[in-house]
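>>> return atomic coordinates for the entry below.
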Amino acid sequence: MLDIAEELDRWVEQGRDFAVATVVAVGGSAPRRPGAALAVDADGTAIGSVSGGCVEGAVYELCRQALQDGACVLERFGYSDDDAFAVGLTCGGIIDILVTPVRAGDRVRPVVAAGLRAAATGRTAALARIVTGPADLVGRALLIRDGDHDDRHEGDRHEGDRYEGGFGSHPELDRTVAAEARAFLDAGRTGTLEIGEQGSRCGAPLTVLVESSVPPPRMIVFGAIDFAAALVRVGKFLGHHVTVCDARPVFATRARFPEADEIVVAWPHEYLERTRVDARTVLCVLTHDAKFDVPLLQRALRLPVAYVGAMGSRRTHLERNARLREVGVSELELARLRSPIGLDLGARTPEETALSIAAEIVADRRGGSGVSLAGAHTPIHHDTAPAPAGRIGSVA
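Sure thing, here's the model as predicted:
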């Protein structure tokens, strides 16, 4: 749902009632990931998508029905061997979709509205909703905000936690889900978790969908060269916040990198020491100059980032690894280094090279093999099977 937060935030501001269908779980070759959403207002206006077109019509009708009866519905859509043209995913996938009415007076509306506002304004937040469990809990929502955010009402604050709303059940359930959702938020993940009704790992099970809204992941490109200019463009296309860093002011200029979000003139290792990185950050070292590479990689390979890649020939790679060992980089740390950077596409131009680097970053993030799908027996999407679905109660 947070993927269409800006539009839904406007609907809330306009006082519209709406129902939102959210992908909860996927299996097989499903086209959309958990968190993807389609919303329909009382006038029948629709925004968003849950399947890329396969089941939009059926989901639209479920949203219209939810607006009328106030019931939350969990529905499964999948491929039918008997009738490939029936409502379903003819690509062979399975998706579970939670349909939630968000109407004036609905208990869930204030929490959902706060989550939409946070996401629409670029704040870090996670929205947790109960997907399966007792009927009186299904659809209830809890909002976990970033630890630095502090503009909520005093009554919404909880000792030791930063969340608002709640499930109205056992108090430990709110605290436990908030803590679990914080881990999702720290990693920028959206997905489901299983938990007991009283907040423990035992007892009646609940399924909770956690949707994270986080700033774009960072891509830091070290080395203001032509290959870097192409990589900046690809990085922006993939949704990264891109920084270019180089110690040479004559090369690190806005004229050379107009699409970069930031341009930093500094020694790379010094900049890396003072800037913020996290588990989604990717570091691309394109300088292939030992005086820059060695101190930079010595630090980079010890940071909890998603990806570290370095450009250079195979000979450069071997020489650089030898220098890194000399300054104390361990074999385990060296094993994290993607060098020579990128997948083997036979790339020659800066644009082709940028594509090979981006492909490796995506494969590393998604667990892909990097081999051609044609003739391979690997899955197209690396997903887990969804849980059983059915009609599950009301959130009115």
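
>>> every contact and neighbour count from this point should use C-alpha atoms.
Fine.

>>> for the residue nearest to C91 when sequence neighbours are not counted, give its distance to P388.
Sequence neighbours aside, S29 is the residue nearest to C91 in space, at 6.3 Å (criterion: CA to CA, 6 or more residues apart in numbering). The spacing between S29 and P388, counted by CA to CA, to the nearest Å, is 17 Å.

>>> chain neighbours aside, what residue packs nearest to A300?
Closest residue in space to A300, ignoring its immediate chain neighbours: V308 at 7.1 Å, by CA to CA, 6+ apart.

>>> sec struct for that neighbour, please.
Here V308 is strand, with the state taken from DSSP: H, G, I helix; E, B strand; the rest coil.

>>> that one: how many residues sit nearby?
Counted by other CA atoms under 10 Å, the residues lying close to V308 total 21.

>>> residue contacts, it?
282-285, 300-301, 336-338 (CA atoms under 8 Å, 6 or more residues apart in numbering).

>>> nearest to S330, of those?
For S330, the closest of the contacts of V308 turns out to be L301, at 9.5 Å, with distances computed as CA to CA.

>>> hang on, isn't that closest one packed against E333?
Yes - counting by CA atoms under 8 Å, E333 is a contact partner of L301 at 5.7 Å.

>>> who has more neighbours, these two?
Each of L301 and E333 had its neighbours counted (other CA under 10 Å), and the higher figure belongs to L301 (21 against 17).

>>> which parts of stretch 295-310 are buried?
For stretch 295-310, burial by neighbour count (16 or more other CA atoms under 10 Å) applies to 295-298, 300-301, 303, 305-310.

>>> taking those together, which two end up most distant?
Taking CA to CA, the two most distant members of these are P295 and A306; they sit 19.1 Å apart.

>>> quick one: Y271 and L283, what's the gap?
Y271 sits at a distance of 12 Å from L283 (criterion: CA to CA).

>>> who has more neighbours, those two?
When neighbours are counted by other CA under 10 Å, Y271 and L283 differ, and L283 comes out ahead with 24 against 17.

>>> what count of nearby residues applies to the closest residue to G168 other than its chain neighbours?
Distances taken as CA to CA, 6+ apart place L137 nearest to G168, at 7.7 Å, with adjacent residues excluded. Applying other CA under 10 Å, we find 22 other residues in the vicinity of L137.

>>> confirm L137 sits in a helix?
No - for L137, which was evaluated using three-state DSSP, the result is coil, with no helix membership.

>>> for the residue nearest to L296 when sequence neighbours are not counted, give me its contacts.
On the basis of CA to CA, 6+ apart, the spatially nearest residue to L296 that is not a chain neighbour turns out to be H269, at 4.2 Å. Residues in contact with H269 (CA under 8 Å, 6+ apart) are 292, 295-297, 299.

>>> how far away is the residue in the chain sticking out farthest from the centre from R320?
The outermost residue of the chain, judged by C-alpha distance from the chain's mean C-alpha position using CA atoms, centre = their mean, is E326 at 37.8 Å. Between E326 and R320 the distance, using CA to CA, works out to 10 Å.

>>> which one of the contacts of H269 is nearest F85?
Distance to F85 across these (CA to CA) is lowest for L297, with 53.6 Å.

>>> next, the structure of the following sequence, for comparison with the previous one:
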Amino acid sequence: MLDIAEELHRWCERGRDFAVATVVATHGSAPRPPGAALAVDADGEAIGSVSGGCVEGAVYELCQEALVSGESVLSSFGYSDEDAFAVGLTCGGVIDILVTPVRPSGAGAEEGGAGGDSTAATLDAALAAAARGETAALARVVAGPPALIGRALLVRPDGTRTGTLGGHRVLDRTAAEEAAALLDAGRTGTVEIGADGSRCGEPVVLLVESSVPPPRMIVFGAIDFAAALARVGKFLGYHVTVCDARPVFATAGRFPAADEVVVDWPHRYLDAQELDSRTVLCVLTHDAKFDVPLLERALRLPVAYVGAMGSRRTHEDRLDRLRAVGVGERELDRLRSPIGLDLGARTPEETALSIGAEIVASRRGGSGVPLTGAHTPIHHEPRSGPERLGSVA
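Okay, here's the model as predicted:
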């Protein structure tokens, strides 16, 4: 749901009733991951997607029904080879979708006050936090006692929380602890706990959606390839920084797609940054005086990806120089160089596409080979993905 937070928050601010359908679990090949959402307002306007098209119509109808009934419902959609016209996923997978009606209380209303309800207020608070780019986790009951389905709890990094799941008092505390763990990892997924907050008793399954600032892409080298890569990075959802020591080239006008353009020596800028495991570093300078001190540091950082541009000859020379300054073979194995996948790219835009494709493959565990005839999964299962949920519809 938080993937369409900005639009939904605007609906809340305007007091528009809506129902939101969220993918809570997937099994097999599925087009959208847990957390993907489709919302429908009282006038029939729809935003978002839960399946890329194959079950959107049926989910749209479920949202309309939820707006009338006021009840949350969990439904499953899978492939049916018995009826070619049945609603289902043509890709062969199964998805579980939670549909929740939301009736905003209007701007300025107190949680649980007249004209509103605590769940709507909690969802609005979560949407507002996500729209502002704040770090928070939203936990919602997707399976368990019917009275708890759809209840929501918002958890922030400092331990404060908004809302309640409405069960045993320990339930909120346990749910907050589980949500905080997923938030710390920047993950969205499901967890199962007991209705009283313990691991035993009647199970309660929570969908925890983590809202974290966008991952960073830092592009070193203010060249035309960097301008194209900045556009690809923004398209992929990164906060893009372009860094170069040469002020005549590192200007905002040359890189309109970048979130920021920094004039500094690359290694000095990198030393000053706090980076996480989602950060990708793209070194396009292919100049030893910039590359070597930068890569010496970059290859020792716990970042997701380090790639460097250059010919194979440049790459071999770069490796020798890095070894000479003490970079070990294990660290050198992390370097993606020459940068990008083999697409036969020539132009800056094609090269940027090949780099973006390699970053996605590295992040998602893809092989980078053509899908035609490859007999490889189209949608890779998450490394610790959630199990399917039983329907409570």
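
>>> would you pull the TM-score for this pair?
For this chain pair, the superposition-based TM-score is 0.89 by TM-score structural alignment, normalised by the length of structure 2; 379 aligned residues with a CA RMSD of 2.1 Å.

>>> that older thread, in TSV: the buried residues of stretch 295-310 of structure 1, plus distance to G191 of structure 1.
As requested, these are exported to TSV (distance: CA to CA, whole Å):
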residue	distance to G191 of structure 1
P295	38
L296	34
L297	33
Q298	34
A300	29
L301	28
L303	25
V305	21
A306	19
Y307	22
V308	26
G309	28
A310	32
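
>>> which one of S29 and P388 of structure 1 is surrounded by more residues?
Looking at S29 of structure 1 and P388 with other CA under 10 Å, you find the greater number of neighbours at S29, namely 19 against 11.

>>> which ones are touching that one?
For S29 of structure 1, the contact set (CA under 8 Å, 6+ apart) comprises 91-94, 380-381.

>>> mind running it again at 10 Å?
Residues counted as contacts of S29 of structure 1 (CA atoms under 10 Å, 6 or more residues apart in numbering) are 78, 89-95, 379-383.

>>> and those residues, which are buried?
When those are checked for burial by 16+ other CA under 10 Å, the buried set is 78, 89-90, 92-95, 381.

>>> where does stretch 246-265 of structure 1 end up in structure 2?
The alignment of stretch 246-265 of structure 1 onto structure 2 (TM-score structural alignment) covers residues 244-263.

>>> now do the buried residues in the matching stretch.
244-245, 249-251, 255, 257-258, 261-263.

>>> now those residues as CSV including secondary structure and distance to A131 of structure 2?
What follows is the buried residues of stretch 244-263 of structure 2, written out as CSV (DSSP: H, G, I helix; E, B strand; the rest coil; distance: CA to CA, whole Å):
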residue, secondary structure, distance to A131 of structure 2
D244, strand, 31
A245, coil, 34
F249, coil, 33
A250, coil, 30
T251, coil, 28
F255, coil, 25
A257, coil, 20
A258, coil, 20
V261, strand, 24
V262, strand, 26
V263, strand, 30
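
>>> closest one of the residues you listed to F85 of structure 2?
A257 (43.7 Å).

>>> wait, that closest one sits on K234?
Yes - A257 of structure 2 sits in contact with K234 when judged by CA atoms under 10 Å, with a separation of 7.0 Å.

>>> what residues are shared contacts of these two?
Here A257 of structure 2 and K234 have V240 as joint contacts, going by CA under 10 Å, 6+ apart.

>>> give me the neighbour count for A178 of structure 1.
Using other CA under 10 Å, A178 of structure 1 has 25 other residues around it.

>>> by how much does whichever strand or helix holds it deviate from structure 2 on average?
Under the criterion DSSP states H and E, the helix or strand holding A178 of structure 1 is helix 171-187. Per the superposition on structure 2, helix 171-187 of structure 1 and its aligned residues are separated by 3.1 Å on average (mean CA distance after the TM-score superposition for structure 1).

>>> so which bits of that helix are buried?
Neighbour-count burial for helix 171-187 of structure 1, with 16+ other CA under 10 Å as criterion, is recorded at 173-179, 181-182, 184-186.

>>> same check, this time on stretch 350-366 of structure 2
Applying a neighbour-count criterion of 16+ other CA under 10 Å, the buried positions in stretch 350-366 of structure 2 are 350-359, 366.

>>> nearest to L123 of structure 2 among the residues you listed?
Checking the buried residues of stretch 350-366 of structure 2 against L123 of structure 2 with CA to CA, the nearest one is I359 at 32.6 Å.

>>> name the residues contacting each of E326 and R320 of structure 1.
Taking CA under 10 Å, 6+ apart as the contact criterion, the common neighbours of E326 of structure 1 and R320 are V294.

>>> returning to that earlier point: reformat the contacts of S29 of structure 1 as a markdown table; add distance to A141 of structure 1 and secondary structure.
What follows is the contacts of S29 of structure 1, written out as a markdown table (distance: CA to CA, whole Å; DSSP: H, G, I helix; E, B strand; the rest coil):
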| residue | distance to A141 of structure 1 | secondary structure |
| --- | --- | --- |
| G78 | 27 | strand |
| L89 | 29 | coil |
| T90 | 33 | coil |
| C91 | 32 | coil |
| G92 | 32 | coil |
| G93 | 28 | coil |
| I94 | 25 | strand |
| I95 | 21 | strand |
| P379 | 34 | coil |
| I380 | 33 | coil |
| H381 | 29 | coil |
| H382 | 28 | coil |
| D383 | 25 | coil |
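
>>> these: which two are farthest apart?
Taking CA to CA as the measure, the contacts of S29 of structure 1 span a maximum distance of 18.4 Å, between T90 and H382.

>>> picking up where we left off before, the residue nearest to C91 of structure 1: what secondary structure?
When states are read from three-state DSSP, the local structure at S29 of structure 1 comes out as coil.

>>> please tell me how far it sits from D383 of structure 1.
Taken as CA to CA, the spacing of S29 of structure 1 relative to D383 of structure 1 amounts to 9 Å.

>>> ok, G328 of structure 1 next?
Between G328 of structure 1 and D383 of structure 1 the distance, using CA to CA, works out to 38 Å.

>>> can you check Y307 of structure 1 too?
From Y307 of structure 1 over to D383 of structure 1 the distance is 21 Å, taken as CA to CA.

>>> repeat that for A255 of structure 1.
In this structure, A255 of structure 1 and D383 of structure 1 are separated by 42 Å, where distance is defined by CA to CA.

>>> cool, W267 of structure 1 as well?
Taking CA to CA, one finds W267 of structure 1 at 41 Å from D383 of structure 1.

>>> could you list the buried residues of stretch 124-140 of structure 1?
Applying a neighbour-count criterion of 16+ other CA under 10 Å, one finds 124-133, 135, 137-140 buried in stretch 124-140 of structure 1.
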